[in-house]
Structure formats: structure tokens, C-alpha cells
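Visitor: Dropping a prediction and its sequence here:
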Amino acid sequence: MAFDELLEYVGKGGRFQILNAILCMLLNILSSPHDFMENFSSATPAHRCYVQLLDNLTSEANITVNLTAEALLRVSIPMDLNQKPEQCRRFRQTQWQLLNSNVSTTNNIDLETEPCLDGWIYDQSVFTSTIRTEWNLVCEYQSFKSFAQAIYMAGFLVGSPLCGFLSDRVGRKPLLLFCCLACGILGTCCAFAPMFSIYCALRFLFSACMGTVQFNSLILLLEGTSPKWHPTIITVFGLSMSMGQVLLGGLAYMFRDWHILQLVVSLPYFIFSLFFCVVSESVRWLIATGQTERALKELKRIAYINGNKDVAQSLTTEILTYKMKEELNTSEKQFKIKEIIVNPTVCRIVLCGSFLGFSGVFSSHGLMLDVQSLGDDIFLSQFLLGVVEFPSKLLTFFVIRHVGRRPSTTVSFLVAGSCIVVNIFVSKDMATLRLIIFLLVKTSLASFVMIYIAFSNELVPTTLRLTLQSIFNLTTRSAAIFSALVLATRSYFVHLPMILFGIFPIAASICVYFLPETFNLPLPDTIEDMEKRDRFRNKGTREKQRKVFLEQGHKNVL
């Protein structure tokens, strides 16, 4: 617990922390668009079957020379119920009789049709190229977009636990550098994938690395700053994710070819990997794992960058060892995965924390998949989806600074869950009221995401932080996949998805009771710190809890 006082000694909010924060926030802005990029790279343009008579006029030039394209379309492609050309069927034979205005179009259903055996013709007025037009993923293959997104999310499920496990053992910086470089390579290769299966495989590997980049950069920031700066970091981190969504709308509007869009959001990773070569390793992790010499070197570097040259020169191994005596003693113990299962305190926090993350993402992601488009302009819709999160996340900044984690999480869940259930009984004709309720739900869940980032980080110790955070991330990514599957149950019971999206947050609000309050307390470094804090879960012992931690930190300095 003495690390926060040691950080105060070398500089807790100087140039070093500011530069690290700027670098990590820019990286998060770049990473955020990838979750939603397939809204554009896999968009479905208007399309119809390829017809030789219509698209290759040389074959029957003497017949069609006096016919308009509209007339040729009428005799080649059947019309749907909205009197628009069918996208997946064509007439088996040219129906010249349809040129007669006296022939009713309602008889089209009796005419013999066939699938698009010769491919499709795509409208390129909005997108010049997407993965659907690249590999003809339309009609009977239209579900392949969902498969691609599911495979992408599966990369997080596989990569996050593995990378979290490795990060707690080899360090934050090496894995962050490796995954950042891998993202650049894999993302670039995606743009040149020769077939859909290879594209999906590359996206799977990319998401596995990108999850590590996002969480390692945040953990590196939080572990390198004092707790009082954590609300600011988390708020800016959340805003950077919204900025990434806004940026995606602008980039997709500028680059209508999916190959170019993919390259634009992938190549900058190579530049960031160069910057991370000079980023310092987490000193808190170095101390917690007993690497005193490296920790001292990094502390001197931090002090020098922050302008505290006298402090940098006066720091010695003896001073560091004396101040961090307890942490260095506990670092000799090698933590194993079985301690997460056997230790009741760790097990309860993992289960409850995972359920909180699952419930929040399950409801928010499900609603975003089900929400009606804000307009015909897909680029403007993406832009607005990012913009509307700014007020909510700015308000959450003050909540994180002044309100406890347990009450703020409970209120966010109760408001979101209740509004979702209430919205089931609101008539679709009352569009304005339904929109207001939806915005209230979106605001509550967006606030929860930021609170959860702070809460989950404060719940777990330094020695197991990335391992346990990867478990939390595993459950949230699972929730995103399950929310999409739940929407398919609407064909059996129309209100079932909304009922589930409402019940889970309400149930999670009860689960908050079984977690300790972490507001305004130092980050735990070991499992023993977690167990000590767990004895003071009740609100009435909060002041006593704080005194115990402060006295412990004071003894480490003396």
C-alpha cells in the first residue's frame, strides 16, 4: 500500500503521466472503431441478379437497342411486394409480355424464376466495395456477416484470458508492444485477404491482440498514477471510445472502399508500436513481483521526466526496499490459478464482478443491435451514436469522484432495467416517449460501463490484476455474443429479448451487495490486502477501513 506514497515522492501527475495518458488515449481512439467497422466494411448495398440481356447488350443488341434499362429490368427481374426488383431471384426466361402495360404485375408470382446463377450486380453509389460485394455474401449467404462478427468476438474470448495470464507474468509493456505490432500486421493482412475464410481467421487473431492492447494500456495508466487521478483517466478513456465511434463515421464517409478503410485504421498501429518501445514498465507490477532493480530504474526515469532530478539522484535500492518492505516480502509468493478458485474472497469477487459486467454489456449491446436506425444516412447514424455518449460520460466523471461504487452501480442498473421493462408496455405509436426512455437506458448503461472500469480495477490485487481483468473481459465479450442470439428468440415470443435485457440488470443490482466498497481507497497489491478490505464491507465501518489502510501505508514508510 506504500506505493501511492512512493509515487507522490517521484511525481504523481507530471509530464510522464500526461504523456503516457495521451499516448494510451490516442491508441484507444484508434482501437475503438474496429468493434463497429463491419457496419461499413460489411454493409449490404442494393443488388440484383446478373442478367445477360440487361448487363451484356452485345448478345442481343438488335433486339434491345430501342429498350430502356428500366424496360429490360422489368422483363428480366421479378418485383417484390414493394414493387422493387427482387434481390435474389430472376426470371428463368425473358418475359417480353411484361412490356405490355395492360399486363398486370400481380401475375409475376406465377412466372418461373431461379436464383442468381451468374452472380449479382451491386449499387456502388454509397459503397464502392464491401466484403459482401467482394465475396458475394448476399441472399443465402447473408448470414455470413453475423458469422464474421461472432468469430471476431470469439477472438476476445480466447485472447483476453491468455494475454491477461501472460501479462501478469511477463509484464504489461512487452505484451502491449507485441500485440500492438501484431494488430498492425494482422489488420493490414485483412485488407488483402484473398478469401472470406482467411479474412475471418485474421480478424479472429486481430481481436485477440486488440483486447490486450485496450486493457493493458488502461491498466498501465491506472497503475502508474495515484487513485485520485483514476476518475479522470477512466472518464477520458471512456470518452476516447466514443471519439473512436465518431471517427469511424467520418473515416467511413471518406473511404467508401473497405480495403482502404481497413488499411487506414490498421497502419497507425505500426507507429504506436514504436512509441511503446520507450514506454516504462508498470513500477507497481515490478515491485509486486520482486524486481527491485528494474523498479528503481523506472522510478528514477519517472522522477527525471517529471522534473524531480534531485529525487532521481537520491533514490537507492535500500530506500525502495525499506519503503516497500511488505510488498517485497509478499512478492516472494508465486500466485497460482487455483488460488482464485480456493480462496473464498477472490472467488466471490470474480463471480460477482463477472456477473455485473455480463449483465451490463448483455443489455446495452442487445439494445444497440435492436435499435432502429437514426436515419437513412448510415454515416450520420454512426456519428450520432458516438456523440450522444459524451454528456453521459462527462456526468459519470463527477459520479466516480464523489459517489461510492456500490450505490452508483446499483442506481445505474435499477434505472436501466426498470426502463427497459417499462418500455415493453409503451405503445409503438408513442415514438417520442419510447425514444426518451431508450436514451435514459443508454445513458444509464453508458455510465455503468465507466463505473465498472473503475470498480473492477479497484477490486482486484496488483499481482492478479490482469488475470482477473481478463476473466471479467471474457464474460463481457460472451455477453455481447449471447445478446445477439437472444434477439433470435423474438420469433417465439416477441417480448422475450426485452424481458431478459431488463431482468439481468435488476438481478445484478442485488449482486452488488456481496462486493466491498472500494471508493477512495488505495489499490490492493496482494490477496491479503483483499481479505483485509473484505472485513469492512458494511458502510458503518468505512472510516475504520480507511484508517487501517492508511496506518498500514504509514508503517511501510517509517
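Guide: That came through fine. These numbers were taken from a predicted model, which means no experiment stands behind them.

Visitor: from here on, contacts and neighbour counts on C-alpha atoms
Guide: Will do.

Visitor: State whether Pro524 is indeed within a strand.
Guide: No: according to DSSP: H, G, I helix; E, B strand; the rest coil, Pro524 belongs to no strand; its state is coil.

Visitor: Excluding chain neighbours, give the residue nearest to it in space.
Guide: Spatially, and ignoring its direct neighbours in sequence, Pro524 is nearest to Pro461 (4.7 Å; CA to CA, 6 or more residues apart in numbering).

Visitor: what about the one you found, how many neighbours?
Guide: Neighbour count for Pro461, taken as other CA atoms under 10 Å: 21.

Visitor: now it: how far from Lys338?
Guide: With the distance defined as CA to CA, to the nearest Å, Pro461 ends up 16 Å from Lys338.

Visitor: Quick check: the nearest residue to Asp529 once chain neighbours are set aside vs Val138, distance?
Guide: Leaving aside its chain neighbours, Asp529 sits nearest to Pro461 (7.5 Å; criterion: CA to CA, 6+ apart). Distance of Pro461 to Val138, given as CA to CA: 49 Å.

Visitor: Next: Met324.
Guide: Using CA to CA, we find Met324 at a distance of 61 Å from Val138.

Visitor: Those two: which is more packed in?
Guide: Neighbours were counted for Met324 and for Val138 using other CA under 10 Å; Met324 has more, 22 against 19.

Visitor: Would you confirm that the more buried one contacts Gly553?
Guide: No: proximity of Met324 to Gly553 does not meet the contact threshold set by CA atoms under 8 Å, at 9.2 Å.

Visitor: another structure for you, compare them:
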Amino acid sequence: MCDNEIIDMSSASLLENCDECGDQNVKNKRKSNGQTPIIIVGSKAPLSDIEDFEDGMTTPSSPVGAAGDKEKQQQPQTEKTSSDPISQSIGNFGRWQFLLTFLLSLVNFPCTFHIFSPTFEGASRDFWCARPEGFRDLPVDLWKNLSGIFSVVSDGKVKYDPCTIKDMPLPIHNYTDVSVTFSNESVPRKKCLHWEYDSSGFGETIISEWDLVCENQQLNNLAEMMFLLGVAVGGLASGFFSDRLGRKKTLMVSLLLQIVLGLGIAFAPLLSVYLVLRALLGFVCVSVVFSGFVLCMELVGGKWLTISGVSYLFPLPIAYIVISGIAYYIKDWRNLQIAITVPAVPFLALWWILPESPRWLLTMGRVEETFEVLEEAARVNKITLPANTHKLLKQSISKVESTEAPKVGLGDLFRTPRIRKISLVLYIVWFSVYLIYYGVVLNLSSLGGNIYINSIISGAVEFPAIAISIVFLLKMGRRWPLCLTIVGAGLACLLTVLVPEENFNWLTITFAMIGKFCISSSNVVMPVYTAELFPTIMRNLGVGSSNVPAGVALMLVPYLWNLADMSAKMPMAVLGTCGVIGGAAVLLLPETDNLADTLNDIE
């Protein structure tokens, strides 16, 4: 009989681990290299390198008091368990871990607010060339008929051109003369320089304040792209700062900068200042999310790596719903910006609540500080630390130093045929998932219908998508769930193309929300699968490099709906095609049973 059993998190199966079983490949499968992968937002629940997926399951996951602690200390310890002194000392999950991971998940609220804010702050609406002095009391429809330029579009409808106006001599006192004299097509025209906006659905927006219409229309897309550019760059850089400064410091500094930049945007006097501040805000927002996520993952062990990592993302859909309610009552974009920034202020108190990551402290060789954190965790979890905790911590440092992973470079991602295939296919998958996810989330106003209701529905469908992803990760593997959810999202987007434009907008939104449900699940499974596919020596590099095509997708999202000028169905058709291609590409990847340490293990 085997002495111990370890839960294999990649297949959720029980593997025997003992010398009598003769399975030396299971015992001591891997050694941690002490690094933490860089994860992108939305980055949903990747597993840290500092622990294997099976890690910590040889110890009780819940403290049971002093008697239980004595029994636990008397249990024979596998070598794998001794390589994880954190979980061995305080357990995989308890009251301490629950309280801290819950608080950390809440920092997602202000970050999600800022990501989603352009949906309301830059909402498109009806506009027309401004009425000159003396025409201010003229009804808008009459003014359009008198001064506007109209054309017949492909579907036979008459379209008003708000960017051009008839070149009428002013002042004019007889409206009848205007309509008769200037109704001929030969009337000279001129570009409109000032506009008026429909204020029935929104108050002042960045579009109406800075006239981001007609020739300046692309500046609105640029404003959104600047934030997403900051997200893409911040996704690559946040791991660097977090590994060197610590998780807590990176989180708190980023949180403070988020508040300062968020308030600065609300008072931006110029569009250029707004663009720069939005880019910086995107950088620090993703740093808040990533450093909080890494700290969350480094407080738990065993199967709770997956559960806590996914649960960390539950505030996202709630935030979508909350900001919809805030934006419904606060119409002016500057006041809305203040309203979504201020809720982050109470989180500054986390400086006195959150500990530094004990795993990061240990990799830095700071044994005494690690021990202090473990003492506090044991007190809250109502357990007693093992008597040899100090010894285990020091042994862990010696082991990490003696087994330090060799340096790898970008070229190693393409050095062998198998790892090259994995890298290239994952780039396609990450690009597809991010393009579809943010293409739907950030363009809800382009789908038609009520933008507030669409946003609430979008948030609501993400709840079950995140929850079901936990089941996928624990019970059903990675490859087929990821393939089917991406393809499902693509097919749902393609089905919107078949919906007639008249009187069937509800059906378009239904298919779009089905696509949102599927791609939300993909967005959770994908980073976990990616972290498992790369060997330990290059897992940071592999996950980080996958952020590059994801960042490209993020920067393309604001311009996606420009394709609607060619055809109203074109944007969703592009998303659907990417979904089918990205989902099919997943089938080129292997299923993950065990984590690999080296390239030789992959080959």
C-alpha cells in the first residue's frame, strides 16, 4: 500500500506516491524555481510557479486545533511536502487565507470601473452641425432639413451627413426662402466646424466636450487605445516590479497612483493630457490586478490555487453591473470619473492589513519576516506552528539556491519543434480570446439596444462562466473545454450576422451574450493551460510572451467597429472568424497531465 496520496490538479485524479508503488516519476516530480509568472488581465487564474498543482495536498487544508496539529506533525512527510514549508506550516487554506484573498479580490472593483468607463464616458450619440446665432430656437429636425446634406445609402435609406453643411449666407430671416433656395444639389457646401449633441441619454462626454466627431472621430478610438496600450505594457512590466519590490509594495503603490491618476483625468483640461493620463492609468490598473492576484495565489496551496485564483475574478461581473448603475445616475463624464475613482481610497487601509507574501519573503532569504507572517497566520487559523518551522524555512532557501534554474531567453521559446509549436499556437489563442472578450465588452453600445441594460446582462452572464470554469479546471482538463468555449463564442458572434437588422435587435444581443458567456470561460481556462504547457525554466517567459499578441488584440479593439462602415455585420463576423480559428488551433496543443521542468521533458 502507498503511504500518501497527492491530488494531481491537472487531471483531478488521485496518484499513488510511495516507493512500494515504484512510480518514481510521480514522487518529487518537480522543484519550484521561486518565480512567479506574469499574468494578463483577465488573466484568469493562472497557477504560480512557486508551487506545483499537486502541492500541499499531503497536509490538512483546514486547521483542526492543537490536537490535530500534533497529529499532523507526527505524520510522515514526503519530500515534496517539505519543499513547501508555507503550506506545511499553516495549511493550504484557512480563515487567514480566506479573509486576505477576499479583501484582495475587492481591488478589482475600481480597476474594472476604469477599464469599462469609456463605454459611458465616450458613448456615441446623435449630433448635428451647430445652429448659428439666430437659429438657436429652430427645431433640430427643421434645421437639419434646411442646412443638412443628405444621401441615399445602399439599403435605400436617406442618411444625414453631420460633417457637412450648406454654405448659406447669413443672417437669414425667412426660413421659407432658405428651404426653397438651398434645396438644390448644386448649392455649395462647407465643412462643419462646431456641433450640437443629443443630451437625452447622456450628459457631457469626452466626445461632446472635445468634438471627437467627423475628422476627429479616430481620436475617440485613440483615447481608448491609450488605456489598453498601458494595460499591455503594464502586463509585461508588473511582474518585474513585483518580483523586485515585493507584492504588497507593488500593489499599494499602484493603488495610490491609480487614485491620483483617476482624479487627474477628471480634471484634465486638454485632450492630450487626458490621453497621457489614460495610458498611465492603464499601466497601474493592470499592476494592481496582477500584484493582487499573485499575492492571492501565494497565500494558498493545493487545489485552492485554482479555486482562489478563479474566485479572485468574481468581482469583475459585479463591477460591470455597478458601474452601469452609477453611470445611469451620473451623466457627466467628469463627475462619473470621480465617482468611480473615490471607491479605491478605502483600500489604502490594506497597507496595515495585508502581509507581504511569505513565499516572496522566503525567496528573498528573509526568514525572520517569513516566520512572523506565518505566526500571524497560525494565530488566525487557530493552529500551532510546527516546532521545526525555522529549520524548514532555512532548508527551503538552501534548496532553492542549489537548484536555481538556468537562464533562458526569448529564442528558447522557438528552439525545439514542440516548444515552437506550443508557443506559436498559444499566440493565436491569446490573440483570439482577447479580441473577442474585449471586442464584445467594450463595444456593447454598438450592438444596439439600451447600453445600461446590455452592460448589466454582460456582467450577469459572466458569473456562471467563471463558476463553471472551476469545474473545468478541476475535473475536465484544459484542452477540450478551452477549444469548445472559444469555438462557441465564435459561432455565437457569427450567428449575429444572420439576424435581420429590423425588429430583431434582441436576438443579436442574445447571441452576443452567449458569446460573452463562452469567451469569459475561455478567459479563465486559457492562462492556467498556458502556465502548464511551458516548462518550469521558461514558464515566466512563456506566459509573458503570450501577452504580446494579447496586447496587440487590445490595441485593435477600439478600431474594430470602424469596419461597420463597410458593413454593419462586419465587426461581429471578424470576431466570429477569429473564434473559430482560435478554438480550432487549441486542438494542435497537447493535454497537460504533469508539469514539465525542462525542454527535454516537453520533447
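Guide: The structure has been received and is ready for your questions. Please read these numbers as outputs of a predicted model, since none were measured by experiment.

Visitor: Quick check: neighbours shared by Met324 and Gly553 of structure 1?
Guide: Common neighbours of Met324 of structure 1 and Gly553 are listed as Ala2 (criterion: CA atoms under 8 Å, 6 or more residues apart in numbering).

Visitor: where along the stretch 101-250 of structure 1 do the strands fall?
Guide: 113-115, 120-122 (DSSP state E, counting those that start in this stretch).

Visitor: Have a look at how far, on average, the last one is from structure 2.
Guide: Read that as strand 120-122 of structure 1. Compared with structure 2 after fitting, strand 120-122 of structure 1 deviates on average by 3.2 Å (mean CA distance after the TM-score superposition for structure 1).

Visitor: Go through that strand and flag the buried ones.
Guide: Buried residues in strand 120-122 of structure 1, counting neighbours by 16 or more other CA atoms under 10 Å, are found at Trp120, Ile121, Tyr122.

Visitor: got the contact list for the second one?
Guide: Which is Ile121 of structure 1. His47, Arg48, Cys49, Tyr50.

Visitor: So for Phe109 of structure 2, what's the nearest residue that isn't a sequence neighbour?
Guide: Ala319 (5.4 Å).

Visitor: where's the counterpart of that neighbour in structure 1 relative to Leu367 of structure 1, distance?
Guide: Mapped onto structure 1 by TM-score structural alignment, Ala319 of structure 2 lines up with Gly244. Distance, Gly244 of structure 1 to Leu367 of structure 1, using CA to CA: 20 Å.

Visitor: closest to Leu496 of structure 1 out of the strands of the stretch 101-250 of structure 1?
Guide: Between Leu496 of structure 1 and the strands of the stretch 101-250 of structure 1, the shortest gap by CA to CA is with strand 113-115, which sits at 34.8 Å.

Visitor: List the buried residues for the closest one?
Guide: Neighbour-count burial for strand 113-115 of structure 1, counted by 16+ other CA under 10 Å, picks out Thr113.

Visitor: Measure the mean distance from it to structure 2 post-superposition.
Guide: The superposed strand 113-115 of structure 1 is, by mean CA distance after the TM-score superposition for structure 1, a mean 3.5 Å from where its aligned residues fall in structure 2.

Visitor: which residues are in contact with that strand?
Guide: Strand 113-115 of structure 1 is contacted by residues Cys49, Pro78, Cys88, Arg89, Arg90, Phe91, Arg92, Gln93 when judged by CA under 8 Å, 6+ apart.

Visitor: Show me how far that strand is from its chain's centre.
Guide: 41 Å (CA atoms, centre = their mean, to the nearest Å).

Visitor: quick one on the thing from earlier: and the match of Ala319 of structure 2, how many residues sit next to it?
Guide: Gly244 of structure 1 has 25 nearby residues by other CA under 10 Å.

Visitor: which residues does it contact?
Guide: By CA under 8 Å, 6+ apart, the residues touching Gly244 of structure 1 are Asn28, Ile29, Leu30, Ser31, Ser32, Pro33, Gly386.

Visitor: ok, which stretches of the stretch 251-400 of structure 2 are helices?
Guide: For the stretch 251-400 of structure 2, the helices defined by DSSP state H, counting those that start in this stretch cover 271-297, 304-311, 315-329, 333-341, 358-363, 367-381, 389-402.

Visitor: In JSON lines, list those along with distance to Ile581 of structure 2.
Guide: Formatted as JSON lines, the helices of the stretch 251-400 of structure 2 follow (distance: least, CA to CA, whole Å):
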{"stretch": "helix 271-297", "distance to Ile581 of structure 2": "28"}
{"stretch": "helix 304-311", "distance to Ile581 of structure 2": "26"}
{"stretch": "helix 315-329", "distance to Ile581 of structure 2": "27"}
{"stretch": "helix 333-341", "distance to Ile581 of structure 2": "37"}
{"stretch": "helix 358-363", "distance to Ile581 of structure 2": "39"}
{"stretch": "helix 367-381", "distance to Ile581 of structure 2": "47"}
{"stretch": "helix 389-402", "distance to Ile581 of structure 2": "41"}
